[in-house]
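Q: The sequence and its predicted three-dimensional model are supplied below.
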Amino acid sequence: MSAIIDMLAQRGRLESFLIGGEWVAPRGHLTREVVNPATEAALCHIVLGSTADVDLAVMAATAAFTGWSESAPAARAAMLARLEALMEARAEVLADCMSLEMGAARAYARSAQVPLAMAHVRTAREVLEGFTFQSPRGTTAIRHEPIGICALITPWNWPLYQITAKIAPALAAGCCVVLKPSELAPLSALLLAELIEEAGFPPGVFNLVQGDGPCVGAALAAHPGVDMISITGSTRAGIEVARAAAPTIKRVAQELGGKSPNVILPDADLVRAVAPGVAAAMRNLGQSCSAPTRMIVPRAALPEVEALAQEAATQIVIGDPFDAQATHGAIANRAQFDRIQTMIAAGIDEGARLVAGGPGRPDGLAAGLFVRPTIFSDVRTEMRIAQEEIFGPVLCLIPYDDVDEAVRIANDTVFGLGAHVQGSDLARAQTVACRIRAGQVHLNYPAWDPHAPFGGYKQSGNGREYGREGMLEYLEVKAILGFYPAP
């Protein structure tokens, strides 16, 4: 058992929930094994919550709401600043935790998983500090008021990043929250909960209940005391949450699946376009809903693209997450590992041509949830591997004959979360970006912008996260007519 698990066990965190400012014993009695994906050995067990635990957490959030929603924005901003500072101070432990619970390479957890999570806290504070909650429109006052009690359901692939993307703007807006982290990667959420306590947030403003989707997730979605539910997860899970939420007419925000295109325009510099595209598709071992896993390339350039992509794949080093040489670790859980193997087999069966990788584990790794970075070429847009979200390091090279066809292929999906466009002629690249039906488009691999709103078209969900738009999701709009005297 690792030092992190020992620490959490000694504090009783593995068998308690944070509700109303206290770490309390769950009402539920079922447990769940937390597995280290690099070894497939059990790390520990957590207790899963029940509907009674959800009721208690919602009651605690409701009791805290009036005071928190009426608190000064400057006071809320100061607490977010303290939380960010505490995350920076504990960054090494947080990174270790994510390497253990979901298999991220330690170097990647420290360089991306933790700092990007911190960026959401910082961004929420920056938005709050510049936000006007009430403004005049003639004689009418337009007010933005916190929506109320927010239930937040987060996934296992970016366990800390996805939590802060939700709790930071919700708390900044003046809402109180109940968090259900993924039961498959729940440990970093426990560490974050301790930091939220240490930062000085009032009791009941933040509550954490561990649990699974069919019980705790469904109870939160259906709860009449919850005013909004935000979920990041699969499209299937988003549908179930929306169904459960419908009878209480609560706001539902969904960040769901993706099958993002990366359109390489005919004038693109292939050396600059292909290798970063492979890296982007394989980021976090492809376990990112916005990963650009469909590289759409000019047919005449396909052989050169294949060679460049194959070379880029050789730069990926799969191994023990705590090995300093490993650029990528293990797939986060057994179900996802099996799904990736099934989809690689489907690609082979449908006639796609392997350029790199393939089924099974990389050489030298006989155990653990390790997969081979895989690239298929001659992929047709109707193939399963081009249509279904694989959520693993599998890249499809899809050829096109003209730019109109490239755009059609890019939009030939039920998803619409992210997209990339590469081209030397920026004006043409901008035009193509505007034609792609996705919530966020990247031109020529720009730097990540935490203020850029993120969310999907079509079956990738609704609502937006990050930046000002992310905080607006947690606010209601009120108009008070006659509030100001006539000029």
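A: Great, that's in hand. Please read all numbers here as calculations on a predicted model, not as lab measurements.

Q: Only C-alpha atoms from now on, for both contacts and neighbour counts.
A: OK.

Q: what are the ranges of the strands in the stretch 301-450 of the chain?
A: 353-356, 374-377, 394-400, 418-422, 440-443 (DSSP state E, counting those that start in this stretch).

Q: For L270, which of those is the nearest?
A: Closest approach to L270 among the strands of the stretch 301-450 of the chain is made by strand 418-422 (9.0 Å; CA to CA).

Q: counting contacts, what elements does the closest one pack onto?
A: strand 261-264, helix 426-435, strand 440-443 (3 or more CA pairs under 8 Å, 6 or more residues apart in numbering; DSSP states H and E).

Q: orientation of the second one relative to strand 418-422 in degrees?
A: For helix 426-435 against strand 418-422, the angle between stretch directions is 160 degrees (axes from the mean of the first three to the mean of the last three CA atoms, to 10 degrees).

Q: Buried residues, helix 426-435. List them.
A: Across helix 426-435, burial judged by 16 or more other CA atoms under 10 Å covers A429, Q430, V432, A433.

Q: ok, longest helix in this protein?
A: helix 51-69 (DSSP state H).

Q: Please give the centre-to-centre distance between that one and its chain.
A: 25 Å (CA atoms, centre = their mean, to the nearest Å).

Q: next structured bit after that helix?
A: helix 73-89 (DSSP states H and E).

Q: moving C-terminal of that following helix, what's the next helix or strand?
A: That would be, after helix 73-89 and using DSSP H and E, helix 91-102.

Q: For that following helix, name the packing helices and strands.
A: Helix 91-102 packs on strand 31-36, helix 106-108, helix 114-129, helix 187-199, going by 3+ CA pairs under 8 Å, 6+ apart.

Q: can you state the direction angle for it and strand 31-36?
A: Using the same axes, to 10 degrees: helix 91-102 against strand 31-36 is 110 degrees.

Q: how close does V209 get to R251?
A: 20 Å (CA to CA, to the nearest Å).

Q: between the two, who's got more neighbours?
A: Neighbour count, other CA atoms under 10 Å: between V209 and R251, V209 has more, with 25 against 20.

Q: residue contacts, that one?
A: F17, L18, I19, G49, D53, V54, A57, V178, L179, K180, P181, V216 (CA atoms under 8 Å, 6 or more residues apart in numbering).

Q: Dump the residues you listed into JSON lines; add neighbour count as well.
A: Below are the contacts of V209 laid out as JSON lines (neighbours: other CA atoms under 10 Å):
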{"residue": "F17", "neighbour count": "26"}
{"residue": "L18", "neighbour count": "25"}
{"residue": "I19", "neighbour count": "26"}
{"residue": "G49", "neighbour count": "25"}
{"residue": "D53", "neighbour count": "24"}
{"residue": "V54", "neighbour count": "29"}
{"residue": "A57", "neighbour count": "27"}
{"residue": "V178", "neighbour count": "27"}
{"residue": "L179", "neighbour count": "28"}
{"residue": "K180", "neighbour count": "27"}
{"residue": "P181", "neighbour count": "28"}
{"residue": "V216", "neighbour count": "22"}
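
Q: also this one, for the comparison:
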Amino acid sequence: MRQHPHLYIDGRWTEPVEPHEVELVDPTREEPFARVALGGAADADRAVAAARDAFKTFSTTSPAERIAVIDRVIDVYESYADEFSELIAREVGIPVGNRAQVTGPAQHMRVARDIVREYPFESRIGNAIVRREPIGVCALISPWNWPIQTGVIKLVYALVAGCTMVAKPSLNSAASGVLLAKVLHEAEVPPGVFNLVNGRGREVGDTLSHHPGVDLISFTGSTAAGKQVGAAAAGTVKRVCLELGGKSATVVLPDADLERAARWNVQRCFFNAGQSCHAPSRMLVHESQVEQVVPFLVDEARRFRLGDPLDSSTTMGPVVSAAQFKSIKEHIQSGLDEGARLVTGGLERPDGLDRGYFVQPTVFTGVTPDMRIGREEIFGPVLAVLPYRDEDDALRIANDSPYGLGGFVFGGDRENARRVANGLRAGRISYNGAATDSYTPMGGYKESGIGRSMGRFGLEEYLEVKSVYGFEDEAQALPTLFG
């Protein structure tokens, strides 16, 4: 069994103040495969103190110096790519063939590095200097479903901004958090700039959310947990960036290529075993065309190869935990109980898999907006197909949700499809399956979050804005912010 007995604080591997550990369970084999040290409130205090001390000097470094740090991190990270891939397969069931989980973080590091090369940390409005300065110590709380990438996006933008940080990964992906800390240590990130405290949310997460020494908290996770983080952070009026739940809708317009829309939606919804906050888990199809799309949905869902995520031919592994497995099964049962039509998948384990938290790719039609599977985030491979009467009805159904993270539109008439896209109340909209861009902002409307990550917008979450007056001559040498 793998042993990870240390936290990472102030550039050193250190034991928790009160030694505790947790066993990580391999979701494929349903047995422990690693032990990881757990920190508590006292360890979070130590990490914040180290970050505050390091901020005094790291915040004064030049963009060029921070770029050099990122370049070193990229080099070391890429040398561990295969180890990361194998680890997250054991830890959370992500197939080794899903290379985006491992290659994506390096791409985001390069994007952040390239943005800061050209970013105007000083500009002018009239005769005033407008400075953007690092906000301070950042608490970074990341989830298990994108265990490396989400944490990397947070830490790399904090780094290029000149901030210092305390990271707390999900306990489900605590071992990959340790490996990421190892990467930063070997890349010689200055002591105290990056600190890792694995621990429970109600102890470490709550301490960081309340901590007066933390200037910003960036949290990715469930909406319920995000509300708790926001409430705790309000006591010290720290900046809060939240990326929370989603129940994204795909609107398939009557003039769309129905087969392309159906197959794309299944692939995108069931990617990562449906454990993605942007998953298009609601598919809205004109009432006259629902039966036309069903054969494509069923065929595409059955193309997934479920099995051991360490097998390169596997395209869907298990869901992350027994608790997640139970929750998904309860949602499937609710769909059956409330009268939705099951067209593929269901409650039974996939053939030949009598161990592991495996869920069949499942599709329901005849779903109405008031059903649980039509409203709640399931976070598993379950797709709800909802009929609509006309475009206004489709927008009403799509927007009738507490969430607003992503949205998708398929259609032939570009002008009409753009009108529908503009009518969706969500932070990221894709037309006909267009790929997203790492330079563009990501975030949600409504209960899907506050703030944005990635690109220039993501960088600015980690910066404060200062206006300086009286240096008219110096201001004239700076780029104009407006006009």
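A: The structure has been received and is ready for your questions. Please read all numbers here as calculations on a predicted model, not as lab measurements.

Q: TM-score of the superposition?
A: Once superposed, the chains reach a TM-score of 0.97 (TM-score structural alignment, normalised by the length of structure 2), with 475 aligned residues with a CA RMSD of 1.1 Å.

Q: quick one on the thing from earlier: which residues in structure 2 does the longest helix of structure 1 match up with?
A: Counting by TM-score structural alignment, helix 51-69 of structure 1 lines up with residues 41-59 of structure 2.

Q: For that stretch, list every residue counted as buried.
A: 41, 43-55, 58-59.

Q: now do stretch 37-49 of structure 1
A: P37, A38, T39, L43, C44, I46, V47, L48, G49.

Q: Let's see which of those end up in strands.
A: In this view, the buried residues of stretch 37-49 of structure 1 that belong to strands under DSSP state E are L43, C44, I46, V47.

Q: Does R131 of structure 2 touch Y469 like I think?
A: No - using CA atoms under 8 Å, R131 of structure 2 is not in contact with Y469, being 11.1 Å away.

Q: These two: which is more packed in?
A: R131 (16 against 10).

Q: Unless I misread the structure, the more buried one falls within a strand.
A: Yes - under DSSP: H, G, I helix; E, B strand; the rest coil, R131 of structure 2 falls within a strand.

Q: my read: G463 of structure 1 touches A253, true?
A: Yes - between G463 of structure 1 and A253 a contact is recorded at 5.1 Å, counting by CA under 8 Å.

Q: anything in contact with each of those two?
A: In contact with both G463 of structure 1 and A253: E473, using CA under 8 Å, 6+ apart.

Q: Looking at these two now, which is surrounded by more residues?
A: When neighbours are counted by other CA under 10 Å, A253 comes out ahead of the other of G463 of structure 1 and A253, with 23 against 20.

Q: what's the counterpart of that one in structure 2 in contact with, if anything?
A: Matched by TM-score structural alignment, A253 of structure 1 corresponds to C241 in structure 2. C241 of structure 2 makes contact with L216, I217, S218, F219, G449, I450, G451, R452, E461, according to CA under 8 Å, 6+ apart.

Q: With V93 of structure 1 as the reference, measure out to the residue nearest to G392 of structure 1 when sequence neighbours are not counted.
A: Of all residues not flanking G392 of structure 1 in the chain, G286 sits nearest, at 4.1 Å (CA to CA, 6 or more residues apart in numbering). Taking CA to CA as the measure, G286 of structure 1 falls 24 Å from V93 of structure 1.

Q: more neighbours, these two?
A: Taking neighbours as other CA under 10 Å, G286 of structure 1 and V93 compare with G286 leading, 23 against 17.

Q: Report the contact partners of the residue mapped onto the more buried one from structure 2.
A: Alignment note (TM-score structural alignment): G286 of structure 1 maps to G274 of structure 2. Residues near G274 of structure 2 by CA under 8 Å, 6+ apart: F379, G380, P381, V382.

Q: Please identify the residue in structure 1 that aligns with the second one.
A: Alignment note: G380 of structure 2 maps to G392 in structure 1; criterion TM-score structural alignment.

Q: do V294 of structure 2 as well
A: Using TM-score structural alignment, V294 of structure 2 pairs with E306 in structure 1.

Q: Now that match: closest residue in space that isn't a chain neighbour?
A: Closest to E306 of structure 1 by CA to CA, 6+ apart is V355, at 6.8 Å.

Q: ok, now how distant is the one you found from D269 of structure 1?
A: Distance from V355 of structure 1 to D269 of structure 1, by CA to CA: 21 Å.

Q: Could you do R384 of structure 1 as well?
A: 29 Å.

Q: Kindly report the same for S135 of structure 1.
A: 48 Å.

Q: what does D378 of structure 1 give?
A: D378 of structure 1 is 21 Å from D269 of structure 1, by CA to CA.

Q: Counting neighbours around each, name which of the two comes out higher.
A: Taking neighbours as other CA under 10 Å, D378 of structure 1 and D269 compare with D378 leading, 17 against 13.

Q: For the aligned partner of the more buried one in structure 2, which residues are in contact?
A: D378 of structure 1 maps onto G366 in structure 2, with residues paired by TM-score structural alignment. When contacts are counted by CA under 8 Å, 6+ apart, G366 of structure 2 touches G339, A340, R341, V385, L386, P387.

Q: what do you get if the cut-off is 6 Å, keeping everything else the same?
A: Contacts here follow CA atoms under 6 Å, 6 or more residues apart in numbering; on that basis G366 of structure 2 touches A340, R341.

Q: Against H286 of structure 2, how distant is it?
A: 12 Å.

Q: ok, the nearest residue to L8 of structure 1 once chain neighbours are set aside to Q210 of structure 1 distance?
A: Distances taken as CA to CA, 6+ apart put L14 closest to L8 of structure 1, at 6.3 Å, once the chain neighbours are dropped. As judged by CA to CA, L14 of structure 1 and Q210 of structure 1 stand 9 Å apart.

Q: With A237 of structure 1 instead?
A: 17 Å.

Q: Which one's more surrounded, those two?
A: For the pair A237 of structure 1 and Q210, the greater number of neighbours falls to Q210 (30 against 18), based on other CA under 10 Å.

Q: who's in contact with the aligned residue in structure 2 for that one?
A: When structure 2 is aligned by TM-score structural alignment, Q210 of structure 1 is paired with N198. Residues near N198 of structure 2 by CA under 6 Å, 6+ apart: L38, G39, K168.
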